[in-house]
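Peer 1: Below is the sequence, then the predicted model.
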Amino acid sequence: MDPTPTDQSLARSRSIGVGQALIAYLFWGYGTGIYFKLLDEVNAFELLAWRVLAGLPVMLVLLALPPGYGRIRDAFRGRGATLLLTTSTILITVNWFTFIFAVVSGRLVEASLGYYINPLVSVLLGRLFLGERLTSLQKFAIGIAGLGVIVFIWSTISNLRPDATGTGGSLIDLPWISIVLPISFGLYGLCRKKMRADAISGLTIEMMLLLPFMLALQLFLAGRGDTSFLKVDLRTDLLLIAGGVVTVLPLVAFAAAARRLRLTTIGILQYIAPTCQFLLAILFFGEEITTFKAAAFVLIWIAVILYAADAWRTSRHTTEMKS
């Protein structure tokens, strides 16, 4: 059976979505990690503020392109639109700060683990809120990933115990980063999936909602003498301003991809970013990984491979049925 125009249009839309997702994940994997590492002496809260202060002007320029600023009004149409936009704003703020903290504090390995878990969180959210079915292999993969998280947490707890000198870690050393990142970003993707707002208008609204809070945060830090902008060197100033592009590019690409792809498809592609982050952390940033943590990653990788293989098999079967 020859493909219908509708099938061809759907296939083209999905291909575009995959390309957009690849741009987002490669940039998140390498670009943002390197960017924040270059600014690791800057206060993490100031970095968060500059993501909005430098990012909003970029978004307003993009929003001026056709069909223009009317998209802001359209974004608030529909039942629950305001609640969805407010929720997505909170979620992306939590996600941004957590990742920034992970990089500047030398815990990018934990962030990469969190984003390895993220695809499986997306699968669960797709099942719970969008009615997407889970196969037996997907359930098994989620179980293995859960075991990997338990191993990772256990290895961290072991390091918190006092050693022979009576010293040990603190609660902040627990792998909360690996939990907060996938949950916040998985829920953010779900909100995006349910919104009427397009990628550009949605992100612009989120930044507009954050603007007064980020201005207040920057003023608060300045009052404490804890800011770096215009106080360190020109390189630091330029990097902070460049945070607008660093923030906007991958998020716009992801938001656009989320509207074209199923959450399960996004789940397959999401492992690209954590792989890049893991390589950066180990090979270039010099972060250490213990035997137990390595075992946890092996379990997570097995889960990702099982899930991806099952999704590929399902996609191939669907294609053959349509042919």
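Peer 2: Yes, it's here. Keep in mind it's a predicted model, so treat the numbers as computed, not measured.
Peer 1: When you work out contacts or count neighbours from here on, use the C-alpha atoms and nothing else.
Peer 2: Noted.
Peer 1: pull the longest helix from the protein.
Peer 2: For the chain, the helix that runs over the most residues, judged by DSSP state H, is helix 291-322.
Peer 1: mind listing what's buried in that one?
Peer 2: Taking 16 or more other C-alpha atoms under 10 Å as the basis for neighbour counts, the residues of helix 291-322 that come out buried are 292-293, 295-297, 299-304, 306-308, 310-311.
Peer 1: one more structure, for comparison:
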Amino acid sequence: MTGTSHTETELRRQASLGAIAAGGGYVLWGLSVIFYKQLDHVASLEILAHRTLWSVALIAVLIIGLRRKAELVAIFRDKRTLATLVLTAYILASNWFIFIWAVNSGRVLETSLGYFINPLVSVLAGVLILGERLTRAQMLAMALATIGVVYFTMSLGFAPWISLYLAVSFAAYGYLRKVTRVGALEGLFIEVLALMPAAIAYLAYLSSHGGTGFAHDGWYTIFLLMLTGPMTTVPLLLFTYGAQRIRLTTLGLLQYLVPTTSFAIAVWVYGEPLGQGQIVTFALIWIGLAIFTFDTWRRERELRRMIVA
């Protein structure tokens, strides 16, 4: 009895630590808006190049320190997995670039909208690619999100292409990484390694055509550009640690911390305008997400009951 009680206590402790870690990772991703805003004087492509190079350096140290070299070598021997990771690398790079560019162009609200839409786009991908069936609640959530995007387009006169691209590209990235059985750390290392030649080539080009922000904008800019590595890797490690210890429903709820944090920063820190078009759009998507999340929680609870029975 004591042994069982001790096991349950340990499981609860691990779940609590997992929730804190995953939540912390998501909040850091949300707060990264403020971080990248400090680099708005540096070209977005240069920031992306530095994010790649400093991530390579940091993850290499972590792989050596955590003794994960064997797992990394195994990936290099699997040509199909390697090819998939090269593809995901460029999908991820495009997502990073649009995000950085949008933040530094004063369009943080649109990035927030994109990451609110992302879970629903992932569900749609499951329908189109895997032939999954939508529940009525999921169909209602998808319909509300679609109406929200259409309303945004009609009221403001342009489609929220930043939001849509971030949502679709991240959903595609998530799907490909899900079907590619590699560790988060090793997979990210291969991805940034695949991007490294292009990053070096671009920085070399800038150096020979007027110079880089890293070389000319002072120690504060240098420090921030070096931090792009930890700002990429640390949230991922926290997320991975948490994901291994908490339920999928909990993880799904926590993911909304990213766009919620970005939304709050956009409105209350940077004063981005929140007109009627944005308010209605966000309201429709929030209602859709609430329905979607409740449906996911209800179905997971029923599944657990069936397993116990």
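Peer 2: Done, it's in. Only a predicted model underlies this, so the values are computations on that prediction, with no experimental measurement involved.
Peer 1: Drop the TM-score for these two in here.
Peer 2: After superposition, the two chains reach a TM-score of 0.87 (TM-score structural alignment, normalised by the length of the second structure), with 302 aligned residues with a C-alpha RMSD of 2.9 Å.
Peer 1: Widest-spaced pair of the buried residues of helix 291-322 of the first structure?
Peer 2: When C-alpha to C-alpha is used, the two most widely separated members of the buried residues of helix 291-322 of the first structure are Phe292 and Ala311, lying 28.8 Å apart.
Peer 1: Which residue numbers in the second structure does the longest helix of the first structure align to?
Peer 2: Aligned using TM-score structural alignment, helix 291-322 of the first structure spans residues 276-307 in the second structure.
Peer 1: Tell me the gap between that stretch and the middle of its chain.
Peer 2: 19 Å (C-alpha atoms, centre = their mean, to the nearest Å).
Peer 1: Among the buried residues of helix 291-322 of the first structure, which one lies nearest to Thr135 of the first structure?
Peer 2: Closest approach between those and Thr135 of the first structure, by C-alpha to C-alpha: Asp310, at 8.1 Å.
Peer 1: Now for the aligned partner of Val234 of the second structure in the first structure: which residues touch it?
Peer 2: Structural alignment (TM-score structural alignment) places Val234 of the second structure against Leu249 in the first structure. Neighbouring residues of Leu249 of the first structure by C-alpha atoms under 8 Å, 6 or more residues apart in numbering: Ala24.
Peer 1: tell me which element Leu249 of the first structure is part of?
Peer 2: Here Leu249 of the first structure, judged by DSSP states H and E, is contained in helix 234-260.
Peer 1: mean per-residue distance, that helix to the second structure?
Peer 2: Comparison of helix 234-260 of the first structure with the second structure after fitting gives an average deviation of 2.7 Å (mean C-alpha distance after the TM-score superposition for the first structure).
Peer 1: buried ones in that helix?
Peer 2: Judged by neighbour count using 16+ other C-alpha under 10 Å, the buried positions of helix 234-260 of the first structure are 236, 239-260.
Peer 1: for whichever helix or strand comes after it, packing partners?
Peer 2: The C-terminal neighbour of helix 234-260 of the first structure among helices and strands, as given by DSSP H and E, is helix 263-269. Using 3 or more C-alpha pairs under 8 Å, 6 or more residues apart in numbering; DSSP states H and E, the elements in contact with helix 263-269 of the first structure are helix 5-26, helix 108-129, helix 291-322.
Peer 1: and the last one, how far from the second structure on average?
Peer 2: Read that as helix 291-322 of the first structure. Relative to the matching residues in the second structure, helix 291-322 of the first structure has an average distance of 1.3 Å after the fit, by mean C-alpha distance after the TM-score superposition for the first structure.
Peer 1: Mind telling me what element the residue sitting nearest the centre point of the first structure is part of?
Peer 2: For the first structure, the residue whose C-alpha lies nearest the mean C-alpha position (C-alpha atoms, centre = their mean) is Phe185; its distance is 5.1 Å. Secondary structure from DSSP H and E places Phe185 of the first structure in helix 177-194.
Peer 1: now that helix: which residue numbers in the second structure?
Peer 2: Mapped onto the second structure using TM-score structural alignment, helix 177-194 of the first structure spans residues 162-179.
Peer 1: any idea how far the helix holding Leu249 of the first structure is from the chain center?
Peer 2: Here helix 234-260 of the first structure is found 12 Å from its chain centre; the criterion is C-alpha atoms, centre = their mean.
Peer 1: quick one, it and helix 177-194 angle?
Peer 2: With axes from the mean of the first three to the mean of the last three C-alpha atoms, to 10 degrees applied, the angle from helix 234-260 of the first structure to helix 177-194 works out at 50 degrees.
Peer 1: one step back: tell me the one of the buried residues of helix 291-322 of the first structure nearest Ile142 of the first structure?
Peer 2: Taking C-alpha to C-alpha as the measure, Ile142 of the first structure sits nearest to Ala303 out of the buried residues of helix 291-322 of the first structure, at 6.6 Å.
Peer 1: residues touching the closest one, list them.
Peer 2: For Ala303 of the first structure, the contact set (C-alpha under 8 Å, 6+ apart) comprises Phe140, Ala141, Ile142, Ile144, Ala145.
Peer 1: what about 6 Å?
Peer 2: Under the criterion of C-alpha atoms under 6 Å, 6 or more residues apart in numbering, the neighbours of Ala303 of the first structure are Ala141, Ile144, Ala145.
Peer 1: mind checking how far the second one is from Leu120 of the first structure?
Peer 2: Yep, that's Ile144 of the first structure we're talking about. Remark: distance between Ile144 of the first structure and Leu120 of the first structure (C-alpha to C-alpha, to the nearest Å) = 11 Å.
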